[in-house]
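Participant: sequence first, then the predicted structure:
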Amino acid sequence: MHVRLPPTLAPAEAARDDAPADAFVFDSGAVVLWGMTWEQERALIDVVRGFARGEPSARAPRSLLSRLFASAPVLAGPEPAVVAKAEQTEAMDWVYRTDGNRTSELRRDVIRVARADEQSDDEVLDRLAFSYALMQTVKLAHVEEQVDTTLDAMRGMSVQLARTGRANFISYVQLNQHIGQVMQLREFNLDSDIVETPDYFWEDSAREEMYQRLHRELEITPRSAMLNRKLSLTQESLQNVNAVIVNVHSTRLEANILYFVAFEACLSAAHLFGFLPEGGLKLLLVDLLYGSGG
């Protein structure tokens, strides 16, 4: 969904010489804002957040946005089916080109937007192309934060295992929960919003280079690879701890079986040599060992 504030509504300090301000709301939950004041940004994000949580006041986002921004048109696009989990914010500088060139570009970490005629959508589409890369980096940053939080919670396990040689610091259920968390985090590889070039550029291949340039600048592919390496190492460590726990349980089970066999052999030998009365004491000892069923 795209919202555009005309120059009469856009703030002078943010609108860059009476230029309109834009907001792109992606159905993944990311919002990319161009040239708005802080108050307008918060108002728009509050609407999106409420809609993501399913609040009744946000079931008609277009009418709410129109009220918030007076006569600002809410342009074509499906209702955003977003899910509110956490808020992640990224910022990047942008300016208008002053050299008369009609092609937007990225130079020295600054997005340089080419001006377009009022009747043309070129400027909006250029901003949209850059916004796709910005959407991907903010989603990836959210995953990175989740991974770091999860790894911090698990970091002490290897230290304790090396120090004590035992895995009694974690239960089997807790270990399986950690393994499940890592598996969930690895599912970001299935999120086409992060790992794939948006389908939009099949229809607008001329602007794909703008997207790709910013995509490379934000190092989205190397960051994804680094996340996978971190998660692979963590999963391997968890599997090693799991192997230790399984080995301990197996050893205990084997020892208990040997104890039961040895105890049964002692009872049989005592009975054989007449040290036990016929059945009585043996039955009592077995009841004490296994627990009375009565």
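Facilitator: Great, that's in hand.
Participant: make it CA atoms for all contacts and neighbour counts henceforth
Facilitator: Fine.
Participant: for A12, give its distance to E123.
Facilitator: 18 Å (Cα to Cα, to the nearest Å).
Participant: sorry, wrong one. I was asking about S66.
Facilitator: Applying Cα to Cα to S66 and E123 gives a distance of 22 Å.
Participant: more neighbours, these two?
Facilitator: Of the pair S66 and E123, E123 is the one with more neighbours under other Cα atoms under 10 Å, namely 18 against 14.
Participant: tell me if the more buried one really is in a strand.
Facilitator: No. E123 is assigned helix when assessed by DSSP: H, G, I helix; E, B strand; the rest coil, not a strand.
Participant: hold the first one in mind and look at this next one:
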Amino acid sequence: MKRIPRKKRSLTAAEQGKTSDQSFLVVSYATCEAYDLEALSSDLRSGGLYRPVFEQDAEVLQEMEIVHMRATYQIEEEPREIFFFPEGSVVFWNVSVLERLSVLKTIRAHETGSYPESMVLEEVEILHYLNAPNVNKTRFNNGKIQFCGKTGSALEKYTFSNALALSVKLGIWEAMLSEYADSIEFIHDDMKKRARIRISRSEVLQKMGALFALRHGINLGTDLLDTPDFYWDREDLEVLYRKTCNNLSITQRTRVMNEKLNHCCELMELLGTHLNDLHHVRLELMIIALIMIEVIFELLHFFAR
């Protein structure tokens, strides 16, 4: 089951941590189902390399349980910043690939439901941003972020990070659904050939559970279907958020994911019904066999008398 094609990311540039112009990179990963943000923040602070961002906007992010940290030691004028989201996504601003991998290794100890490392490194979202003092307000055009002034505010960077975190999380779910579809492909062949279906009722139940976990994450556990309440009274940020989500095709990808999930659910429900019918038939045959055995014993007793 193939995922919907969308704009390819500049993976080579991201891996090298370089850009061809004066722009910087913002890179997002989804590493697990959830973070222990309190322990994670404490661990990073104790190392002395990162510190929480204490700005006017920082209180708003803390209320939403978002951890926003900045590198303690400045290498260049543009700061190196990291946003950690409680649902298991992390967004790096102007952080080199070696530093990103080091942080990803550190946060492993504070994860719940970690994803395979190969999947984490493959499903990456990348955007370019630059500081443009000549523009009158921050904007998102042609897939590139342009901040008004020397650097973006905490809330502006959070807005773009929020969209990137959702997109990379959706990318992980797309990969998981693709693997799931591959794992049940043999069922179609068995059904077409009218062969014995090589799956048990318990395995069907397990696979149904995996499907509903995906549906719950997409439709109830995230803001993929609607704009978060945070933006309702922040129109400028809402515009940036919507433009970023549109660029990342989040709405379209979510719709396609739900359609694929519905197809898989219909298949598993049909299979579950079929296996239940077979189970009932076996029970009926066993009951008939027991009745026949009892009749045979009664006949033997009758003729013996």
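Facilitator: Perfect, I can see it now. Nothing here was measured: the structure is a model prediction, and the numbers come from that model.
Participant: could I get the TM-score for this pair?
Facilitator: Once superposed, chain against chain, the TM-score is 0.70 (TM-score structural alignment, normalised by the length of the first structure); 234 aligned residues with a Cα RMSD of 2.6 Å.
Participant: find the nearest non-adjacent residue to the alignment partner in the second structure of E90 of the first structure, please.
Facilitator: Alignment note: E90 of the first structure maps to V124 in the second structure; criterion TM-score structural alignment. Leaving out its chain neighbours, the residue that sits closest to V124 of the second structure by Cα to Cα, 6 or more residues apart in numbering is Y29, at 5.4 Å.
Participant: list the helices and strands the longest helix along the second structure packs on?
Facilitator: Determined from DSSP state H, the single longest helix within the second structure is helix 250-304. Where contact means 3 or more Cα pairs under 8 Å, 6 or more residues apart in numbering; DSSP states H and E, helix 250-304 of the second structure is packed against helix 154-183, helix 201-219.
Participant: just the element for A23 of the first structure, please.
Facilitator: Per DSSP states H and E, A23 of the first structure falls inside strand 21-25.
Participant: report the next helix or strand after that strand in sequence order.
Facilitator: Counting by DSSP H and E, what follows strand 21-25 of the first structure is strand 31-34.
Participant: whereabouts in the second structure does that next one align?
Facilitator: The aligned range for strand 31-34 of the first structure is 90-93, by TM-score structural alignment.
Participant: what's the mean deviation for the matching stretch versus the first structure?
Facilitator: Compared with the first structure after fitting, stretch 90-93 of the second structure deviates on average by 1.2 Å (mean Cα distance after the TM-score superposition for the first structure).
Participant: contacts for that stretch?
Facilitator: Identification of contacts with stretch 90-93 of the second structure by Cα atoms under 8 Å, 6 or more residues apart in numbering yields 24-31, 79-84, 100, 161, 164-165.
Participant: now the buried members of the residues you listed.
Facilitator: 24-31, 80-84, 100, 161, 164-165 (16 or more other Cα atoms under 10 Å).
Participant: show me the contact partners of the strand holding A23 of the first structure.
Facilitator: Under Cα under 8 Å, 6+ apart, the answer for strand 21-25 of the first structure is 1-7, 10, 14-15, 31-36, 80, 124, 128, 131.
Participant: if you set the cut-off to 7 Å instead, what comes out?
Facilitator: 1-6, 10, 15, 31-36, 80 (Cα atoms under 7 Å, 6 or more residues apart in numbering).
Participant: filter those down to the buried ones, ChimeraX style.
Facilitator: To isolate the buried members of the contacts of strand 21-25 of the first structure in ChimeraX, using 16+ other Cα under 10 Å:
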select :1,2,3,4,5,6,10,15,31,32,33,34,35,36,80
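Participant: just flag the most distant two among the contacts of strand 21-25 of the first structure.
Facilitator: With Cα to Cα as the measure, no two of these lie farther apart than A15 and P80, at 25.4 Å.
Participant: related to what we said a few turns ago, which of the contacts of strand 21-25 of the first structure lies closest to G50 of the first structure?
Facilitator: The shortest approach to G50 of the first structure among the contacts of strand 21-25 of the first structure belongs to P80, at 11.6 Å (Cα to Cα).
Participant: residue in the second structure paired with that closest one?
Facilitator: Counting by TM-score structural alignment, P80 of the first structure has no partner.
Participant: from L211 of the second structure, how far out is S118 of the second structure?
Facilitator: Separation of S118 of the second structure from L211 of the second structure (Cα to Cα): 22 Å.
Participant: which one's more surrounded, those two?
Facilitator: Using other Cα under 10 Å, the more surrounded residue of S118 of the second structure and L211 is L211, with 19 against 8.
Participant: residue in the first structure matching that one?
Facilitator: Match for L211 of the second structure (TM-score structural alignment): V182.
Participant: which residues touch that match?
Facilitator: 231, 235.
Participant: where along the stretch 1-150 of the second structure do the helices fall?
Facilitator: Assigned by DSSP state H, counting those that start in this stretch, the stretch 1-150 of the second structure shows helices spanning 11-16, 37-46, 58-63, 97-107, 117-122.
Participant: of the ones you listed, which is nearest R139 of the second structure?
Facilitator: R139 of the second structure lies closest to helix 58-63 among the helices of the stretch 1-150 of the second structure, at 21.0 Å (Cα to Cα).
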